[in-house]
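Asker: What would the 3D arrangement of this be:
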Amino acid sequence: MSGAFEGRAESSSPTAANCEELLQQGAIAHPDPDISGAGVVLAFILSAYITFFMVLVVYLGGLVDSTLLRPVDRQIFHIQPYSPSRRRPQLHASVRKAVLALSDQQIVTGIAIMGAGFQGLRTGSISVYHFQIVLYLAWMSSSVHLSAITLLGTYLQEHRGIMIWRLCGMSILLVMLIIGLVPTISNDWGIFWWNGMVDGRTGWAIPAKCFWGKLWGDGVGPDAPLGFIILAISYIWKVGGLFSITSTAYNRWVRSPLETLLVLLLKVPATHSDSDLHPRLWLWLFRLILGIALPLFVILECVSSFAASLWISLTGLLFGTIQVLVPRTQMQPLTGSLENTWGFGQLVPLILLIQPLGAIMEHVWTKDQSGLHRQDTNHTRDDAATSSFANPFELDTGANGKSSLIQLISGRSPISSFSIRDKKQEMKALLFSSKLFATLVWLVQAAVVTICVVVFYFDAETIGNQRSNNWEFILEAIAAFAIFGFLMTVVLSPFSRTGKL
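Answerer: Next comes the predicted model:
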């Protein structure tokens, strides 16, 4: 092996010949506690999870602004919106202050650590292992901001200055993360050991620069797009929700046309189910179409809920955590105890986590002077910006309490409307009073849990060894949900208002 890499990787920039040799024999691992030390890793992960669980507790505790909650949150999950008359405004403001402090701290450190990683990538001084740690620690910082946006959507909309500079920071970090993911697409990235490797060496210790623009003949890893997709969905979902124009465009060009198409498809058999010509045949045709339409309605409602934002945040956190902790565990025998030694560089990041606690105490003990104690005057604001249906809480559900879905769609209900838009509103009120609809909503949550458990389990088991082909598990789980949802709807709809005459 070339002497250039007998010592630390920082000694020189790798050449193509060096990289080719290292990809055959591996490289010697060296610890770097400033990147992968226990305190550094723990500080990033703790701040991300503290923020997420703070948002989760706020959600379950009824401290989320009413404009951020959707019908699924209120009617199915029974989450109460925040109301100053029922909840302590000072606690509400303190939580906001703490989340803001955490997100402010992490956006700066995330950009800083990615900047340091790019410098090491440019000079060839950072290994695959340490660049992986840098990349996904910055991912943790990104997750903190996405969790914060989930909770602070209304507040940021009302404080444009605060929102703009945070969006600038998030945009910079997003670009850096996308660029940082580029070398990870190689099938040879992050392999702990392979046949022919010299004892005491590892693929994790190869300079990360060797993979910049190089696939080395083994192609792109099958799981490589997963990181890009999770990142893109997370940012589009959270940042897009801050602007009414994106919600309006989604509803106008995606959701509303799809819902209208489903209603029109259901209307044909619903209308003929009361005719003299094969009424039972038309009824079962309606139920078969409903087996496709109802799960789609459920998914459309679920993706607009606050709970969906929590799932997106948790998925990103778990993915990033696995990408950090599994390689670090694999490298412990080769890097020794230095990365677990608690020195100055390990303690400072953890001590800085006290800052949000100080923000909470400051807010609890002082009167609000910054406008954070916002009285929720929008408690009954229409949810039409994010849902093409009207708010079911504003509908007179008592009038159609005994009407079935077929009667509403076909026009045989005494309150049925000729307008497609009004018809969809009436349908929504009926669906949210249906146990079958609620069951399908919970089935979606179970499907998400199942996908996460299976994908992340195999991901953790295969990191450093082989590609896990997560796409197969994801597609199989989606297919299983579609089949199970279809069968459940067809079988149970005759006993529900959704499928009765």
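Asker: switch to C-alpha atoms for all contacts and neighbour counts from now on
Answerer: Fine.
Asker: The helix or strand harbouring Leu296: how far from the chain's middle?
Answerer: Per DSSP states H and E: Leu296 is located in helix 279-303. Here the centre of helix 279-303 is set off from its chain's centre by 28 Å, with CA atoms, centre = their mean, to the nearest Å.
Asker: helix/strand/coil for the spatially most central residue of the chain?
Answerer: Of all residues in the chain, the one closest to the mean position by CA atoms, centre = their mean is Ile312, 1.6 Å from it. Secondary structure, DSSP: H, G, I helix; E, B strand; the rest coil: Ile312 is helix.
Asker: what about the residue lying closest to it once chain neighbours are set aside, how many neighbours?
Answerer: Excluding its sequence neighbours, the residue lying closest to Ile312 (CA to CA, 6 or more residues apart in numbering) is Ser234, at 6.2 Å. Residue neighbour count, defined by other CA atoms under 10 Å, stands at 22 for Ser234.
Asker: For the comparison step, fold the sequence that follows:
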Amino acid sequence: MVHSANCSTVPPSVPSDAGVAGAGVLLSFIITNFLALSLSAYLILRNLRSPLLSPIPRKLLLSFSDQQLLTGLGIQSVGLAKMNTMVPYHFFIIWMLSLLATATHLATLLALVQDFKRDWVLRWLRQLLMLVSMSLSVVMGVFVLKSVLHNLPPTLPIACVWDVPASKGSTSNAGLSIAGTIAVMAASAILFIISTWYLHNRNNQKWLKSIQVVGLILLAVMGVGAAVRVVLLSQAFGTPNLRLSDEGEKVWSFGQLLPLLLLLLPVVSSIELWRGEIRVGREAEEEEDRIPLTGKIGSEEFKPKDFQPLPLFGGYGK
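Answerer: Down below sits the predicted model:
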């Protein structure tokens, strides 16, 4: 494989990378995941009893999800673009952060699936982003798996897995690491298939509520597992598995504060929306907000316009 990675010399240490594993970056992903899962749980459990009229929690959740999804795609792209210089430690942290992003946007899909179904643009945009995210995650998982199989020295770039022969020695938890990596890759593909079906499913059976509850629990476990792994492995909060030449990932610079400050944007937007509702009223939105994700509205069956087909197929779905 042709690349510019230096695989001939194993350095004793490597510099830190606060842009990938800094305290602010890690906390922004973890906090966003926690808030999104909490809002998703609130919306799903609230909808089990009766539809929520206010659009604020839904739009707040959507804002957190979009922010997490785009930053997750961005950091994965950076990791793959820098694989000739990035060591497995930072590469693995990026992979864990991408799992946090995946758990966030899938939890949002569970709670707001009806919003995506009503608009084909939102539905297929979400489908495209899910496909890109899953593809990048699987590619990164292949690198992580190969680095474990080859017992790659932790200070060599991750791209060296294709050039450095497998080492005879192995760590005590190599088997567990291999099994866990394969399981995560398989879970990413399975979740993508299930979420694709869920997103495009046109039926609104009551058993979809059970899928929402079970799916949310599984995504919460996935998010907690990835967050714990990141915290324990990172220099910012735990103990890394290699020697770093500095402690830059512990330093709170503006670059670390910025991701946390950006978390306030959805909150500010929600306050503005709430104030607008108070002053203007929301009669125009009230009818749409009364539509639940599943079931009935009072004595009326849940019908009509819960699924907007592609314009290409004008008669489809009528």
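Asker: which SSE is the residue nearest to Ile312 of the first structure in?
Answerer: With DSSP H and E as criterion, Ser234 of the first structure is part of helix 224-240.
Asker: could you list every residue that touches Thr108 of the second structure?
Answerer: Counting by CA atoms under 8 Å, 6 or more residues apart in numbering, Thr108 of the second structure touches Ala36, Leu37, Ser40, Leu61, Leu62, Ser65.
Asker: what residue of the second structure matches up with the residue nearest to the centre of the first structure?
Answerer: Alignment note (TM-score structural alignment): Ile312 of the first structure maps to Leu218 of the second structure.
Asker: same check, this time on Gly169 of the first structure
Answerer: With TM-score structural alignment as the criterion, Gly169 of the first structure matches Leu129.
Asker: swap in Thr366 of the first structure?
Answerer: Aligned by TM-score structural alignment, Thr366 of the first structure pairs with Gly276 of the second structure.
Asker: Which residues belonging to the helix or strand harbouring its match are considered buried?
Answerer: When elements are assigned from DSSP H and E, Gly276 of the second structure belongs to helix 264-280. Using 16 or more other CA atoms under 10 Å as the test for burial, helix 264-280 of the second structure gives Pro266, Val267, Ser270, Leu273, Trp274, Glu277.
Asker: looking at it, the fourth one is touching Ile56, isn't it?
Answerer: Yes. Judged on CA atoms under 8 Å, Leu273 of the second structure makes contact with Ile56 at a distance of 7.1 Å.
Asker: thinking again about what came up before, so which elements touch the helix holding Ser234 of the first structure?
Answerer: helix 128-158, helix 160-181, helix 306-335 (3 or more CA pairs under 8 Å, 6 or more residues apart in numbering; DSSP states H and E).
Asker: To what extent does stretch 134-151 of the first structure diverge from the second structure after superposition?
Answerer: Compared with the second structure after fitting, stretch 134-151 of the first structure deviates on average by 1.3 Å (mean CA distance after the TM-score superposition for the first structure).
Asker: In the second structure, which residues correspond to that stretch?
Answerer: Taking TM-score structural alignment, stretch 134-151 of the first structure hits residues 94-111 over in the second structure.
Asker: same question, stretch 232-239 of the first structure
Answerer: Across the second structure, the stretch matching stretch 232-239 of the first structure (TM-score structural alignment) is residues 189-196.
Asker: what's the counterpart of Pro349 of the first structure in the second structure?
Answerer: By TM-score structural alignment, Pro349 of the first structure lines up with Pro259.
Asker: number of nearby residues for Leu99 of the second structure?
Answerer: Leu99 of the second structure: 24 surrounding residues under other CA under 10 Å.
Asker: Contacts only, for the residue lying closest to it once chain neighbours are set aside.
Answerer: Take Leu99 of the second structure and drop its neighbours on the chain: the residue closest to it by CA to CA, 6+ apart is Ala226, 6.7 Å away. Contacts for Ala226 of the second structure (CA under 8 Å, 6+ apart) come out as Met96, Leu97, Leu99, Leu100.
Asker: Measure the mean distance from the match of stretch 232-239 of the first structure to the first structure post-superposition.
Answerer: Averaged out, stretch 189-196 of the second structure is 2.4 Å away (mean CA distance after the TM-score superposition for the first structure).
Asker: Reformat the helices and strands packed on helix 224-240 of the first structure as JSON lines; add distance to Leu242 of the first structure.
Answerer: Shown next, in JSON lines, are these (distance: least, CA to CA, whole Å):
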{"stretch": "helix 128-158", "distance to Leu242 of the first structure": "6"}
{"stretch": "helix 160-181", "distance to Leu242 of the first structure": "9"}
{"stretch": "helix 306-335", "distance to Leu242 of the first structure": "12"}
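Asker: just the ones you listed: most buried one?
Answerer: Sort those by mean neighbour count, taking mean count of other CA atoms under 10 Å, and helix 128-158 sits at the top with a mean of 25.
Asker: The second structure: matching residues for stretch 484-497 of the first structure?
Answerer: The aligned range for stretch 484-497 of the first structure is empty, by TM-score structural alignment.
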